[in-house]
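**Q** Next come a sequence and a model predicted from it.
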Amino acid sequence: MNTATDTKDRTQWGKIARDGFWDNNVILAQSLALCPLLAVTGTATNGLGMGLATTAVLVASGLMISLLRGLITPDVRIPVFVLIIAVLVTLVDLGLNAWLHDLHKVLGLFIPLIVTNCAILGRAESFASRNRVMPAAFDGLMMGVGFTFALVLLGAIREIIGSGTLFANAASLLGEGMAFLELTLIPDYRGFLLAILPPGGFLALGFLLAGKRLLDTRIAAAKRIRATAGAAA
């Protein structure tokens, strides 16, 4: 009985992780939060900062909403969820302004706008309000990790093509401890301005979405082939 329960738990945790990072990725699968995605991913550093801030809100909101789900009536759940998320975003905004002021200036208005991120409210409604505390917090973590992955990946592509660097200004924006991330990949590169501008963001995002669809199709085809071979054996 314990073995069956452990297997079921591992399957649940694995599904949560897979959904957040890949299958139900906020950007690559749901196409949510595109405004901050395209606005702040001129560099991988900006994408990392925005992703970590959003991840903190996702984890904390999932934790709090799961804890309070027995006290929140269905009639007022959406306003209460928004209020909780707004309080958490305010705390993150104040924390960034206090300890990572340079990054706060770069991200600017998009930190308060985390409140309007449909992914956060969506996870609160569809998962956190219906599950226990630890799965809810883990779901928020994996959704945040998947979101950060997409932001950093898009930012890295745009930064490399646009400037020939990777994680530029990481030390000044994220702290001296992040100086090791700063790389110059193409010395004496004159740059490609389109990649850093919003049209370049749309183009890069389109290629990323197409690449994910192609990879998913190939993975599904490989699974069908293995299933067919197993059935034949």
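**A** Good, I have the coordinates.
**Q** CA atoms for contacts and neighbours, from now on please.
**A** Fine.
**Q** just the helices in this protein please.
**A** Using DSSP state H, the helices of the chain run over 2-18, 34-40, 44-68, 77-99, 101-107, 118-126, 133-163, 170-174, 193-196, 198-232.
**Q** okay, pairing it with this:
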Amino acid sequence: MNRKENFTAGFIRENPVFSLYLGLCSTLAITTSLNNAIGMGVAVIIVLIMSNVIISLVRNITPNEIRIPVYIVIIATLVKVIQMLIKAYAPSLDSALGVFIPLIVVNCIILGRAEAFASKNGVFDSALDGLGMGLGYTASIILMSLIRQVIATGVISFNNPFDAAQTFFSFRIIPEDFTISMFTQPFGAFVTFACLAAGLSAYKTHKENKAKQLEKEAK
């Protein structure tokens, strides 16, 4: 793949959530509000980019036999730094995300990109891969959060992560009498994920069939 294809792969073709089905535990658990999704997304983007860059830098001096433990130590260190920063400067976000911030360490997206891409490519390409995959993950959980939040509460809102008392915007989409509170529960998470994953799969199948049809017509 060229760099453009590498960067955009995480949005549709290799979307980590709806195509590769990675990081689903945190995805299903924290996508109850836009605040949670943006906070988790930014944290994952930072860890992905930095871990990919560092692993790309040390790939030639890391013995093959211990590469996985080395990757895990790098990722765990970065996640701990991010966790401490969130705890210090965005305590409301830290409280909302809870254990799912340190669990970024075992998020399959991070280790998967380290093993599949960063360990085989240069620094710039690895950083680009981390950014693309991180943005794809973030877009996925934001979309899930918007759907679940609107259906469950009828409201789209976003608060300042550094000051929970400050609301950037909040407006009602669905009248309160027509909301479905069940979408704040695991049921809502699974239904939303299943619908979005099925939709993306159908879109990819349509694109593949169209490409095959064009190829046949060209022959």
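**A** Cool, got the structure. For clarity, every value in this text was computed on a predicted model and none was experimentally measured.
**Q** After superposition, what's the TM-score here?
**A** Once superposed, the chains reach a TM-score of 0.93 (TM-score structural alignment, normalised by the length of the second structure), with 218 aligned residues with a CA RMSD of 1.8 Å.
**Q** returning to that earlier point: compare the helices of the first structure and report which one is nearest to Asn25 of the first structure.
**A** Asn25 of the first structure lies closest to helix 133-163 among the helices of the first structure, at 5.7 Å (CA to CA).
**Q** Which strands and helices lie in contact with that closest one?
**A** helix 2-18, helix 44-68, strand 165-166, helix 193-196, helix 198-232 (3 or more CA pairs under 8 Å, 6 or more residues apart in numbering; DSSP states H and E).
**Q** Where in the second structure does that helix fall?
**A** Aligned by TM-score structural alignment, helix 133-163 of the first structure corresponds to residues 123-153 of the second structure.
**Q** Just the buried positions in that stretch, please.
**A** 123, 125-153 (16 or more other CA atoms under 10 Å).
**Q** OK, contacts around Leu205 of the first structure?
**A** Leu154 (CA atoms under 8 Å, 6 or more residues apart in numbering).
**Q** Translate it into the numbering of the second structure.
**A** Match for Leu205 of the first structure (TM-score structural alignment): Phe193.
**Q** again, but for Ser61 of the first structure
**A** Ser61 of the first structure maps onto Ser51 in the second structure, by TM-score structural alignment.
**Q** Distance from the chain centre to the match of helix 133-163 of the first structure, please.
**A** Stretch 123-153 of the second structure has its C-alpha centroid displaced from the chain centroid by 4 Å (CA atoms, centre = their mean, to the nearest Å).
**Q** once aligned to the first structure, how far is it on average?
**A** Once fitted to the first structure, stretch 123-153 of the second structure is off its aligned match by 0.6 Å on average (mean CA distance after the TM-score superposition for the first structure).
**Q** what residue lies at the spatial centre of the first structure?
**A** Phe147 (1.3 Å; CA atoms, centre = their mean).
**Q** on that earlier part again, ok, which of the helices of the first structure comes nearest Thr184 of the first structure?
**A** helix 133-163 (8.8 Å).
**Q** residues touching the match of Ser61 of the first structure, list them.
**A** Contacts of Ser51 of the second structure (CA under 8 Å, 6+ apart): Tyr71, Ile74, Ile75, Leu78, Ile110, Ala114.
**Q** Check the gap between Val57 of the first structure and Leu194 of the first structure for me.
**A** 32 Å (CA to CA, to the nearest Å).
**Q** out of the two, which sits in the busier spot?
**A** Val57 (27 against 14; other CA atoms under 10 Å).
**Q** how about that one, what does it touch?
**A** Contacts of Val57 of the first structure (CA under 8 Å, 6+ apart): Ile85, Leu88, Val89, Val92, Ile120.
**Q** Of those residues, which is the nearest to Asp188 of the first structure?
**A** Checking the contacts of Val57 of the first structure one by one against Asp188 of the first structure (CA to CA), the nearest turns out to be Val92, at 37.6 Å.
**Q** Which residue, other than its chain neighbours, is closest to the corresponding residue of the second structure for the closest one?
**A** In the second structure, the residue matched to Val92 of the first structure (TM-score structural alignment) is Ile82. For Ile82 of the second structure, ignoring the flanking residues on the chain, the nearest one in space by CA to CA, 6 or more residues apart in numbering is Ala43 at 6.8 Å.
**Q** my guess is the one you found contacts Val81, does it?
**A** No: if you go by CA atoms under 8 Å, Ala43 of the second structure and Val81 don't touch, sitting 10.4 Å apart.
**Q** which one of the two has more residues nearby?
**A** Shown here are Ala43 of the second structure and Val81; by other CA under 10 Å, Ala43 has more neighbours (20 against 13).
**Q** what's the spacing between Gly62 of the first structure and Leu52 of the first structure?
**A** When Gly62 of the first structure is compared with Leu52 of the first structure (using CA to CA), they lie 15 Å apart.
**Q** neighbour-wise, which of the two wins?
**A** Gly62 (32 against 17).
**Q** Next one: Thr7 of the first structure from Ile27 of the first structure, what distance?
**A** From Thr7 of the first structure to Ile27 of the first structure the distance is 30 Å (CA to CA).
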